[in-house]
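In: Based on what follows, work out the 3D shape:
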Amino acid sequence: MSLTFLPSELYSAILGHVDADHVQRTTLALTRVLPHAPIPLEYLFAHVCLRQPQQVVQLHRRLRTSRADARYVRVLRLESWTADAQVVINLLALLDCLVSLTLFVGTNFAPEDLLEVFQRPRERLQCLSLRFRPYHFLRSPEPPVATQITSLRLRTPARDVTPYIAAAPLAFPVLTALDLSTGNIKAAQLARLLTRFARVR
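Out: Now for the predicted structure:
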């Protein structure tokens, strides 16, 4: 039997066993080799990693014209320091089903841009990872997005971010995992964090 005639469910079972970091490229390769096969396209979008600014533009253009595909995106890793902030904002505005977001925050992101990213509710978001350039600003996201996050990772080399993330009394009420391993956190500040986020294990 030709691979073209395999049922869609079988392709789903196969792609479901592919590592998340490779499933997008694997799906893309299959669609190119077997253009007429019933390969589920949601695997192209479920776990997205963008490392070049132009990739952000291309994905935004695709999802803007195909909102159904936008609903497939569950994990987004935006690992570009130079992506246009407004394009990133517009892209994230299309993604209502995100459960995990990794965002590299470069110098072209103003504090107002980052605040705009987190203004809209993201009820499904469970894991947020923000990585800042060492000389860049940090402002803690305010509710409503911060009320749903259970896992938070901040990459701010040699910076003490405690005053920022502990200042808002209503932020991160259900946080259970906090990673500040690259920061310069003193013992007294660590105690403050553990008191502030009592659920963290």
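In: Please count neighbours and contacts with C-alpha atoms only from this point.
Out: Will do.
In: tell me what the helix ranked longest in the chain is packed against?
Out: With DSSP state H setting the assignment, residue counts place helix 53-65 as the longest helix in the chain. If you count contacts as 3 or more Cα pairs under 8 Å, 6 or more residues apart in numbering; DSSP states H and E, helix 53-65 packs onto helix 85-93.
In: Tell me which residues of the helix it packs on come out buried.
Out: 85, 87, 88, 89, 91, 92 (16 or more other Cα atoms under 10 Å).
In: can you state the direction angle for the longest helix of the chain and helix 85-93?
Out: Angle, helix 53-65 to helix 85-93, by axes from the mean of the first three to the mean of the last three Cα atoms, to 10 degrees: 40 degrees.
In: how about the following helix or strand past helix 53-65: buried residues?
Out: Sequence order places helix 67-70 as the next helix or strand after helix 53-65, per DSSP states H and E. With burial defined by 16+ other Cα under 10 Å, the residues of helix 67-70 counted as buried are 69, 70.
In: So which elements touch the following helix or strand past helix 67-70?
Out: Using DSSP H and E, the helix or strand that follows helix 67-70 in sequence is strand 75-78. Judged by 3+ Cα pairs under 8 Å, 6+ apart, strand 75-78 is in contact with strand 47-50, strand 100-105.
In: CSV please, covering the buried residues of helix 85-93 and showing distance to residue 10.
Out: Shown next, in CSV, are those (distance: Cα to Cα, whole Å):
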residue, distance to residue 10
85, 40
87, 36
88, 35
89, 36
91, 31
92, 31
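In: Ok, which of the helices and strands packed on strand 75-78 comes nearest residue 59?
Out: strand 47-50 (9.0 Å; Cα to Cα).
In: Before we compare anything, build this one as well:
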Amino acid sequence: MDFPKSCVLYLRSGKNTPDFLEIEMVLSDEKIVHYWVPTMKLETYTRNSIFEKNLLMLLPFYIMRYEKDIHEMSENPEMFQSLLNDYEEIRINLERELSGADKTALYMNLNKLIIKIADYICRNEKTVRKGIGEIMGGKVLELESERLERLQKEAEAEAKAIGEARGRAIGEAIGEERLSTLLNRLIMDGRS
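Out: Okay, here's the model as predicted:
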């Protein structure tokens, strides 16, 4: 039996973050096995390596690599522009990687999560928050897939209401026509 390959991902790391963690496993025969689990540190992944290794789920947390410099970026135009260029490249690469009808929801959800996490990390730096938001597509309170689902339900409800109204109008017209026919017959038969 192959033991699953696992690792621990540190979104934030520092000098004291270990490269491996030791796990002590107690087997059914009470033997103790020491297992070393490698650690991955988000800050070691560049924008390009995230795309090369198809680790797109790390993109929403990419802003954390700049967390300590966010305030300085808001005051330093060169640093701020470098950050915006990074996010422009992320958006372009994300569009390229996730183009296609079957990947649209994933693209939209990742895009919105990137904005939400950047908004949180940069909560005290309006300029940086706004810049990332504009590049990634603006501030949206709901995920795009949720919005599309909501719009579909609204359209279905509207279509149902229109159908019911048309059905009612047709039914009333048929009823009025039959009533008119019946009244005419009664009048002709002299039973008014």
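In: Can you pull the TM-score for these?
Out: Counting by TM-score structural alignment, normalised by the length of the second structure, the TM-score of this superposition works out to 0.32. Behind it: 103 aligned residues with a Cα RMSD of 5.4 Å.
In: sorry, back to before: let me have the helices and strands packed on strand 75-78 of the first structure in TSV, extended by mean neighbour count.
Out: Converted to TSV, these look like this (neighbours: other Cα atoms under 10 Å):
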stretch	mean neighbour count
strand 47-50	19
strand 100-105	20
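In: can you redo those as a markdown table with distance to residue 9 of the first structure?
Out: Output for those, formatted as a markdown table (distance: least, Cα to Cα, whole Å):
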| stretch | distance to residue 9 of the first structure |
| --- | --- |
| strand 47-50 | 19 |
| strand 100-105 | 26 |
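In: Show me which strand runs longest in the second structure.
Out: In the second structure, with assignment by DSSP state E, the single longest strand is strand 32-41.
In: buried ones in that one?
Out: 38, 39, 40, 41.
In: how close does the last one get to residue 10 of the second structure?
Out: Put plainly, it is residue 41 of the second structure. 5 Å (Cα to Cα, to the nearest Å).
In: same check, this time on the third one
Out: When Cα to Cα is applied, the distance between residue 40 of the second structure and residue 10 of the second structure equals 6 Å.
In: Could you do the second one as well?
Out: The gap separating residue 39 of the second structure from residue 10 of the second structure is 7 Å, by Cα to Cα.
In: Next: residue 163 of the second structure.
Out: Distance of residue 163 of the second structure to residue 10 of the second structure, computed by Cα to Cα: 55 Å.
In: same thing with residue 90 of the second structure?
Out: 21 Å.
In: what's the closest of the helices and strands packed on strand 75-78 of the first structure to residue 57 of the first structure?
Out: Of those, nearest to residue 57 of the first structure by Cα to Cα is strand 47-50, at 10.1 Å.
In: circling back to that earlier point, and which of the buried residues of helix 85-93 of the first structure is nearest to residue 60 of the first structure?
Out: Of all these, residue 91 has the smallest distance to residue 60 of the first structure: 5.1 Å, by Cα to Cα.
In: Okay, that closest one and residue 165 of the first structure: tell me how far apart.
Out: 25 Å.
In: For the second structure, which segments count as strands?
Out: Under DSSP E, the second structure gives strands at 8-10, 20-26, 32-41.
In: So for residue 175 of the second structure, which of those strands sits nearest?
Out: When these are compared (using Cα to Cα), the closest one is strand 8-10, at 70.4 Å.
In: How about residues contacting that closest one?
Out: 37, 38, 39, 40, 41, 42 (Cα atoms under 8 Å, 6 or more residues apart in numbering).
In: How many residues are close by the spatially closest residue to the second one that is not a sequence neighbour?
Out: What it means is residue 38 of the second structure. Spatially, and ignoring its direct neighbours in sequence, residue 38 of the second structure is nearest to residue 20 (4.3 Å; Cα to Cα, 6 or more residues apart in numbering). As a burial measure, residue 20 of the second structure scores 14 neighbours (other Cα atoms under 10 Å).
In: same thing with residue 135 of the second structure?
Out: So residue 135 of the second structure, with other Cα under 10 Å, has 16 neighbours.
In: got it, and residue 156 of the second structure?
Out: Neighbourhood size, residue 156 of the second structure [other Cα under 10 Å]: 12.
In: Contact partners for it?
Out: Counting by Cα under 8 Å, 6+ apart, there are no residues that residue 156 of the second structure touches.
In: Any figure for the gap between it and residue 189 of the second structure?
Out: From residue 156 of the second structure to residue 189 of the second structure the distance is 49 Å (Cα to Cα).
In: okay if I get the strands of the second structure as JSON lines plus distance to residue 114 of the second structure?
Out: Listed next are the strands of the second structure as JSON lines, based on distance: least, Cα to Cα, whole Å:
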{"stretch": "strand 8-10", "distance to residue 114 of the second structure": "18"}
{"stretch": "strand 20-26", "distance to residue 114 of the second structure": "28"}
{"stretch": "strand 32-41", "distance to residue 114 of the second structure": "18"}
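In: wait, which of the ones you listed is closest to residue 171 of the second structure?
Out: Nearest of the strands of the second structure (Cα to Cα): strand 8-10, 64.7 Å.
In: What is the burial count for the residue nearest to residue 86 of the second structure when sequence neighbours are not counted?
Out: If the residues on either side of it in the chain are set aside, residue 86 of the second structure comes closest to residue 47, at 7.7 Å by Cα to Cα, 6+ apart. Residues lying near residue 47 of the second structure (other Cα under 10 Å) number 18.
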